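Colleague: pasted the sequence and its predicted model underneath.
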Amino acid sequence: MRKHFYFIIAPLLVSLFIYLFYRTEKTIVNEIAIRIISFDTYTTLRNAVNRFLPLSELIIYSLPEGLWVFCITLTSRPYYIQFKNVRINGAGLPLIVCIGLEIAQLLHITNGRFDLVDILISLICWFIAVFAADDKLDKQNILTSLDGKRMVCLFSYGIVYLSHVLA
């Protein structure tokens, strides 16, 4: 995972940038930023960034999820989850989570709007992460004792909470 460090951090920082300056201020990460720097400062920065660097809706609303799926795929590749007789490859988990979140939006279980484009972008990013990186390590059960790499993997899934929109 160490050799993938920059391939994990860079997309997460791009997603953070998009969330901070282009998504609603009601997301948890933006609420945190507003509490740190004040609403007025946040609004001034946001407006300046939007004027300087306008982005398409596809980039604003679909790319961050795809980048997140790319990152969690890289962090999940060395692992699997075992439930009784069912073994799920860690590289497949991001697709399950991504599609599950979109279905939760479709059923109005969570905030957001179901979008097939989000799934398509996530699928493309997942393919890139799965097929671009080598996979010569033996898979380990993620649910065994925690070490630093497992914690990074689990944390990368938890990051999605920061994109949650508060009602």
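Modeller: Nice, I can see it. Note that the coordinates shown come from a computational prediction; the quantities given were computed from them, not determined experimentally.
Colleague: drop to CA atoms for contacts and neighbour counts, all remaining ones
Modeller: OK.
Colleague: who's in contact with the residue nearest to the spatial centre of the chain?
Modeller: Central residue of the chain (C-alpha atoms, centre = their mean): residue 68, 2.5 Å from the mean position. Counting by C-alpha atoms under 8 Å, 6 or more residues apart in numbering, residue 68 touches 11, 12, 15, 160.
Colleague: now name the helix or strand holding the nearest residue to residue 25 once chain neighbours are set aside.
Modeller: Once flanking residues are discounted, residue 25 sits nearest to residue 31: 6.3 Å by C-alpha to C-alpha, 6 or more residues apart in numbering. According to DSSP states H and E, residue 31 maps onto helix 28-37.
Colleague: the closest residue to residue 99 other than its chain neighbours: neighbouring residues, count only.
Modeller: With C-alpha to C-alpha, 6+ apart as the criterion, residue 99 has its nearest non-adjacent residue at 6.7 Å, and that residue is residue 119. By the other C-alpha atoms under 10 Å criterion, the neighbourhood of residue 119 contains 19 residues.
Colleague: put this next to the first one:
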Amino acid sequence: MKRNYAFILLSLLISLFIYLFYRTQRTVVNEIFISLLSAGKYHALKEKISGAIPLNKYIIYSLPEGLWVFCITLTSKFLFIRLGKREIDLVFIPLIYCIGLEFMQLFHFTNGRFDFWDIGVSFLFWSIAKYRVKHVQIRQNILQPYTARSFVCIFSYGIVYLAHVVNN
């Protein structure tokens, strides 16, 4: 699992880099960064980095979601939640979430633009995390007992809030 934490950390850092220097400054993570640095320094740094490392629009707009799905799929593997007598395997939640989010954008229930490309990238990264990244874990209820593994999983789901665009 420790190797997976390295994959998770690297994926989240790549996503953070893209959000900080290529996406709108109105995301929660960018507003936090600006408040720590200053608007002037942030804009100068963003201009310098985005000018030195030009990225394709698909990398800017689809890759961070795919990497996030990859991370939460890795943290969700072999975890379940019990509802009554049923067990829900959490490894499918990232895929359901990203597809659901795209359709919420399609019907204008949330900000954003529906894009089949985002679904495809998310499905690709979900598949890689589910089927190609191997590790041995025992199945565990995410809440009983509450462990460090449970915390990492729940925290990785919470990270999606940092990508939220704040409407001023």
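Modeller: On my side now, so go ahead. Note that the structure is predicted; figures quoted are calculated from it, not measured.
Colleague: returning to that earlier point: show me what secondary structure element comes after the helix holding residue 31 of structure 1.
Modeller: Where DSSP H and E defines the elements, the next helix or strand beyond helix 28-37 of structure 1 is helix 39-52.
Colleague: neighbouring contacts of the helix or strand that that following helix is followed by?
Modeller: The first helix or strand that comes after helix 39-52 of structure 1 along the chain, using DSSP H and E, is helix 57-61. Helix 57-61 of structure 1 is contacted from outside by 18, 19, 22, 23, 118, using C-alpha under 8 Å, 6+ apart.
Colleague: closest to residue 143 of structure 1 out of these?
Modeller: Nearest to residue 143 of structure 1, judged by C-alpha to C-alpha, of these is residue 118 at 28.8 Å.
Colleague: who's in contact with the closest residue in space to that closest one that isn't next to it in sequence?
Modeller: The shortest distance from residue 118 of structure 1 to any non-neighbouring residue, by C-alpha to C-alpha, 6+ apart, is to residue 62 (4.9 Å). Taking C-alpha under 8 Å, 6+ apart, we find residue 62 of structure 1 in contact with 117, 118, 121.
Colleague: strands of structure 1, start to end?
Modeller: Ranges of strands within structure 1 are 79-83, 86-89, 140-141, based on DSSP state E.
Colleague: looking at these, which is nearest to residue 2 of structure 1?
Modeller: Nearest to residue 2 of structure 1, of all the strands of structure 1, is strand 79-83, at 15.0 Å by C-alpha to C-alpha.
Colleague: buried sites along that closest one?
Modeller: 79, 80, 81 (16 or more other C-alpha atoms under 10 Å).
Colleague: and what of stretch 123-142 of structure 2?
Modeller: By 16+ other C-alpha under 10 Å, the buried positions in stretch 123-142 of structure 2 come out as 123, 124, 125, 126, 127, 129, 130, 140, 141, 142.
Colleague: what's the answer for stretch 39-55 of structure 1, then?
Modeller: If you call a residue buried by 16+ other C-alpha under 10 Å, then stretch 39-55 of structure 1 has these buried ones: 42, 46.
Colleague: can you tell me what sits against it?
Modeller: 20, 21, 22, 33, 34.
Colleague: ok, and the most crowded of the residues you listed?
Modeller: Within those, neighbour counts (other C-alpha under 10 Å) peak at residue 20, which reaches 24 neighbours.
Colleague: report how many residues lie close to the nearest residue to that one once chain neighbours are set aside.
Modeller: In space, and not counting its chain neighbours, residue 20 of structure 1 is closest to residue 30: 5.7 Å by C-alpha to C-alpha, 6+ apart. Residues lying near residue 30 of structure 1 (other C-alpha under 10 Å) number 23.
Colleague: residue 30 of structure 1: what's it in contact with?
Modeller: Contacts of residue 30 of structure 1 (C-alpha under 8 Å, 6+ apart): 19, 20, 24.
Colleague: ok, the second one touching residue 31?
Modeller: This means residue 20 of structure 1. No - between residue 20 of structure 1 and residue 31 there is no contact under C-alpha atoms under 8 Å: 9.4 Å.
Colleague: of the contacts of helix 57-61 of structure 1, which is the nearest to residue 154 of structure 1?
Modeller: Nearest to residue 154 of structure 1 among the contacts of helix 57-61 of structure 1 is residue 19, at 21.0 Å by C-alpha to C-alpha.
Colleague: show me the contacts for the closest one.
Modeller: With C-alpha under 8 Å, 6+ apart, residue 19 of structure 1 has these contacts: 27, 29, 30, 60, 64, 163.
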